[in-house]
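Novice: prediction below, plus the sequence it came from.
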Amino acid sequence: MTPLTFPAPVENARTEALRAEVRGFLAEALASRAPLERAESWNGFDRGFSRAMGQRGWLGMTWPRRYGGQERTAFERYVVIEETLAAGAPVAAHWIADRQSGPTLLRYGTEAQKQAILPRIAAGECTFCIGMSEPDAGSDLAAVRTRADRQGDGSWRVNGTKLWTTYAHEADYMILFCRTSGTPADRHEGTSQLLVDMKHTPGLTVFPVHDLMGQHHFNEVHFEDARLPADALLGTEGSGWTQVMGELAYERSGPERFLSSIQLLIELIGALQGSENEAARSAIGRLFSHLVTLRHMSRGVASLLEKGENPSVHAAIVKDLGATFEQDLPDIARSLVDARPDLASTNDFCAVLAYTIMASPAFSLRGGTREILRGIIARQLGLR
């Protein structure tokens, strides 16, 4: 069995000053944001807020300055993410671009692609969506069917469908994972990534998919003889699988995997304030212990990133345990407080509880299902 460790990052005066600065900004910027709105942090789409983050140098923080970055550490970036999520900030307009699309471009993009897009992401001016999931593939990403064929002039003709594409209707770009040779039977072989302009690509249509609450975050993106320019290729043709695995490591690596339901824990503690119920106190203690442990592990992922190591397995563990924590939380809250979940309620606990109950089924799906992640973990530990 291969042992895994989660090294602790080194706190210093610089990171603590940054944390205080971010908290001060958020206290003012989010002063009028209601608890229910804070619970929607991941899905809160606000380009103005994202631009404000960019103006303060809090997007693309680790990137080279020539691409709009600040050349700060991975842990400094972690501090900013942790504070914004804990405060329930509306991060959706910059989230995907800053977390994974930008780093993927930085690693695999051409100089022209980097110069054209990365500074806009760092400024909070450019939104990305993820072109991975498909209707017939489920969590089996290697079963991708969307296909891009080279044309005589070097351009690409794309046909296929992507599903559950968050904010595709708002995004400026997508990184498309597709097949450029062979068939789905070839699995990892013959796949590539292409950069898609979501605003100016003929043959591309976005259809809304509404969730349980009737909200429009998800989409189906249909490519019908869509034409992409020759320079749309990201990285190396045929190396899509390796590239997309690196992108997924970025997607699974942050504190969002256990902080996206933090508002419910805040409201639960408030609802129990003054209670002498020993069972309630014990349950809150266990939840807090789990949260502290997840935070330690997640900070360890940031430390590994800082060292230039690949934290994909560590990130998968945090993502799996974080999803379990977040999906257990609504049931624990309901067992401790006798209140009816209701999105329209003026009681903050009831409204946030209702939102989290309806959002939580997706927690074990986004970023890879529990079964897929546990397979990755088992292989690393030598168990399969």
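Specialist: Everything's here; your move. On a predicted model such as this, the values are computed, not experimentally measured, just so you know.
Novice: okay, CA-based contacts and neighbour counts for the rest of this
Specialist: Will do.
Novice: tell me where this protein has strands.
Specialist: 128-131, 147-150, 156-162, 173-179, 191-197, 204-210, 216-228, 233-234 (DSSP state E).
Novice: and the ones you listed as JSON lines, adding mean neighbour count and distance to Arg120?
Specialist: What follows is the strands of the chain, written out as JSON lines (neighbours: other C-alpha atoms under 10 Å; distance: least, C-alpha to C-alpha, whole Å):
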{"stretch": "strand 128-131", "mean neighbour count": "26", "distance to Arg120": "11"}
{"stretch": "strand 147-150", "mean neighbour count": "20", "distance to Arg120": "27"}
{"stretch": "strand 156-162", "mean neighbour count": "22", "distance to Arg120": "25"}
{"stretch": "strand 173-179", "mean neighbour count": "26", "distance to Arg120": "12"}
{"stretch": "strand 191-197", "mean neighbour count": "25", "distance to Arg120": "14"}
{"stretch": "strand 204-210", "mean neighbour count": "17", "distance to Arg120": "23"}
{"stretch": "strand 216-228", "mean neighbour count": "20", "distance to Arg120": "21"}
{"stretch": "strand 233-234", "mean neighbour count": "23", "distance to Arg120": "18"}
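Novice: what about versus this one:
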Amino acid sequence: MSAATLLSRICPPRATETAELYELRLAVREYLRRCVRDGVFTPGADVWLTGWDPEFSRDLAKRGYIGMTIPTDYGGHGRTHLERFVVTEELLAAGAPVAAHWIADRQIAPSLLTFGTEHQKRTFLPKIAAAQTFFAIGMSEPDSGSDLASVRTKATPVEGGWRVSGTKVWTSGAHLADAFFALARTAPLDTSDRHAGLSQFIVDLRSPDVQIRPIRSMTGRHHFNEVFLDDVFVPDDMVLGTIGEGWQQVNSELGFERSGPERFMSTYALFAEMVDETSQDPTLFSRRDLGRLAARFNALHHLSFSVANALEHGEEADTAAAIVKVLGTSHEGAVAELADLDAGDHRTSTGRFETLLTESLTQRPGFTLRGGASEILRLVIARGIGAR
């Protein structure tokens, strides 16, 4: 079976961008051009993880670019996943600082809409859409890697709620966020079904029983954290979904986390700068290399857009989302490596390229780890193929 035939069996049909979506794309692009021109932000690499700017997020919210898929009854805009895709892709292409609202808008809101109670929806969704409440994710744990079934954080029932104790790691933005979804074990580990007995809780990160310690990168920058939960009380009305069904809920959530344009566009601003520089000096970068990268960006765009279309129609897209993640994060790392290699001893004429390259190379090691290591996702893809 050819690769093309195999992909056609496990990936959603190709979706086409309509004239209305293209109009929206141009409007967002023009807005972002003005922002760069007026110094609202300086384009960066990996901005959806490192570019924390609440004021910019609030301006986006005022323009209706956050909470797009949240129904109007909950303070959102009732728009489609495809419209949101167009907006987020343009934000990433521009290198805009979107980390503050990214996780809440990308996966917290859809999870609340699917599994949340009416109280939880009314409490959080309007604030997410207004960029007034920010979230992190509490899945990964020390010594667990991408094996979420090995979660050791425990939640014990008490009067009126639960006591949650454990440690979460690689929690991006937890030191600035208001809350996170914590995956915890609510029943003893069953070796015959390691994914059973897991549940999700909405934990207030400002609680006195929560300690957050920074994990600094080699440059001294801080966006990752280790979060210690010391018998944190979580009331019953902050249990997300159904006790014992946390694994199924997390898998639903990961479809949104793994398939978006941030999985292949973290270094797009660097690529755009390479193209601009080469238009001024054709000796800087190989046009063949740039063309190869452009082709991969285009292919990943269409695959990711088709996954967004599947999610819009409530269709299963877990395997395709994993494919986007594996291929996309490998590609965005390749952009940084090729930029570094091709530039060689004659660096480009502007400091902007150097800054983007440094940011991209610094963040490069995490691309294929966050959201699930590539080795784990290849197993997800293999199982998906086997199921077909």
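Specialist: On my side now, so go ahead. Bear in mind the structure is a predicted one, so any value in this text is a computation, not a measurement.
Novice: Glu226 of the second structure matches what in the first structure?
Specialist: Under the alignment (TM-score structural alignment), Glu226 of the second structure pairs with Glu220 of the first structure.
Novice: any chance of the strands of the first structure in TSV, with distance to Ser298 of the first structure too?
Specialist: Putting the strands of the first structure into TSV (distance: least, C-alpha to C-alpha, whole Å) gives the following:
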stretch	distance to Ser298 of the first structure
strand 128-131	23
strand 147-150	36
strand 156-162	30
strand 173-179	26
strand 191-197	28
strand 204-210	31
strand 216-228	26
strand 233-234	29
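Novice: tell me which residue is most central in the first structure.
Specialist: By C-alpha atoms, centre = their mean, the first structure has its centre lying nearest to Glu251, at 5.0 Å.
Novice: test my guess that Thr324 of the first structure contacts Ser364.
Specialist: Yes. The criterion here is C-alpha atoms under 8 Å, and Thr324 of the first structure meets it with Ser364 at 7.5 Å.
Novice: now Ala373 of the second structure. Nearest residue, chain neighbours left out?
Specialist: Nearest in space to Ala373 of the second structure, with sequence neighbours left out and distances taken as C-alpha to C-alpha, 6 or more residues apart in numbering, is Ser146 at 6.2 Å.
Novice: ok, for the aligned partner of Arg258 of the second structure in the first structure, nearest residue in space, not its chain neighbours?
Specialist: Mapped onto the first structure by TM-score structural alignment, Arg258 of the second structure lines up with Arg252. Excluding the flanking residues, the one nearest Arg252 of the first structure by C-alpha to C-alpha, 6+ apart is Ala315, at 5.3 Å.
Novice: under the alignment, what does the one you found map to in the second structure?
Specialist: So, by TM-score structural alignment, Ala315 of the first structure is matched to Ala321.
Novice: now do Glu125 of the first structure
Specialist: So Glu125 of the first structure corresponds to Gln132, using TM-score structural alignment.
Novice: what's the spacing between the nearest residue to that match once chain neighbours are set aside and Trp102 of the second structure?
Specialist: Excluding its sequence neighbours, the residue lying closest to Gln132 of the second structure (C-alpha to C-alpha, 6+ apart) is Arg58, at 7.4 Å. To Trp102 of the second structure, Arg58 of the second structure is 12 Å away according to C-alpha to C-alpha, to the nearest Å.
Novice: neighbour count for those two, which is higher?
Specialist: Remark: of Arg58 of the second structure and Trp102, Trp102 carries more neighbours, 25 against 20, as counted by other C-alpha atoms under 10 Å.
Novice: returning to that earlier point: list the contacts for the match of Ala315 of the first structure?
Specialist: By C-alpha atoms under 8 Å, 6 or more residues apart in numbering, Ala321 of the second structure lies in contact with Gly255, Phe256, Arg258, Ser259, Ser304, Val307.
Novice: just His216 of the first structure next, same as before
Specialist: With C-alpha under 8 Å, 6+ apart, His216 of the first structure has these contacts: Pro208, Val209, His210.
Novice: for the residue nearest to the centre of the first structure, what are its contacts?
Specialist: Arg99, Gln100, Gly367.
Novice: of these, just the buried ones, ChimeraX syntax please.
Specialist: Buried residues within the contacts of Glu251 of the first structure, by 16 or more other C-alpha atoms under 10 Å, are selected in ChimeraX with:
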select :99,100,367
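Novice: ok, the contacts of Ala321 of the second structure in the first structure, which still hold?
Specialist: Checked against the first structure using both residues aligned by TM-score structural alignment, their matches' C-alpha atoms under 8 Å, the contacts of Ala321 of the second structure keep these contacts: Gly255, Arg258, Ser259, Ser304, Val307.
Novice: tally of neighbours for the corresponding residue of the first structure for the last one?
Specialist: Okay, so that is Val307 of the second structure. Under the alignment (TM-score structural alignment), Val307 of the second structure pairs with Val301 of the first structure. By other C-alpha under 10 Å, 32 other residues sit near Val301 of the first structure.
Novice: okay, Val301 of the first structure and Phe325 of the first structure: tell me how far apart.
Specialist: In terms of C-alpha to C-alpha, Val301 of the first structure sits 18 Å off from Phe325 of the first structure.
Novice: before we move on, what about Ala316 of the first structure?
Specialist: Applying C-alpha to C-alpha to Ala316 of the first structure and Phe325 of the first structure gives a distance of 14 Å.
Novice: next: Gln100 of the first structure.
Specialist: For Gln100 of the first structure relative to Phe325 of the first structure (C-alpha to C-alpha), the value is 24 Å.
Novice: swap in Asp98 of the first structure?
Specialist: Taking C-alpha to C-alpha, one finds Asp98 of the first structure at 25 Å from Phe325 of the first structure.
Novice: neighbour count: these two, which is higher?
Specialist: A direct count of neighbours by other C-alpha under 10 Å for Asp98 of the first structure and Phe325 places Asp98 higher, at 23 against 20.
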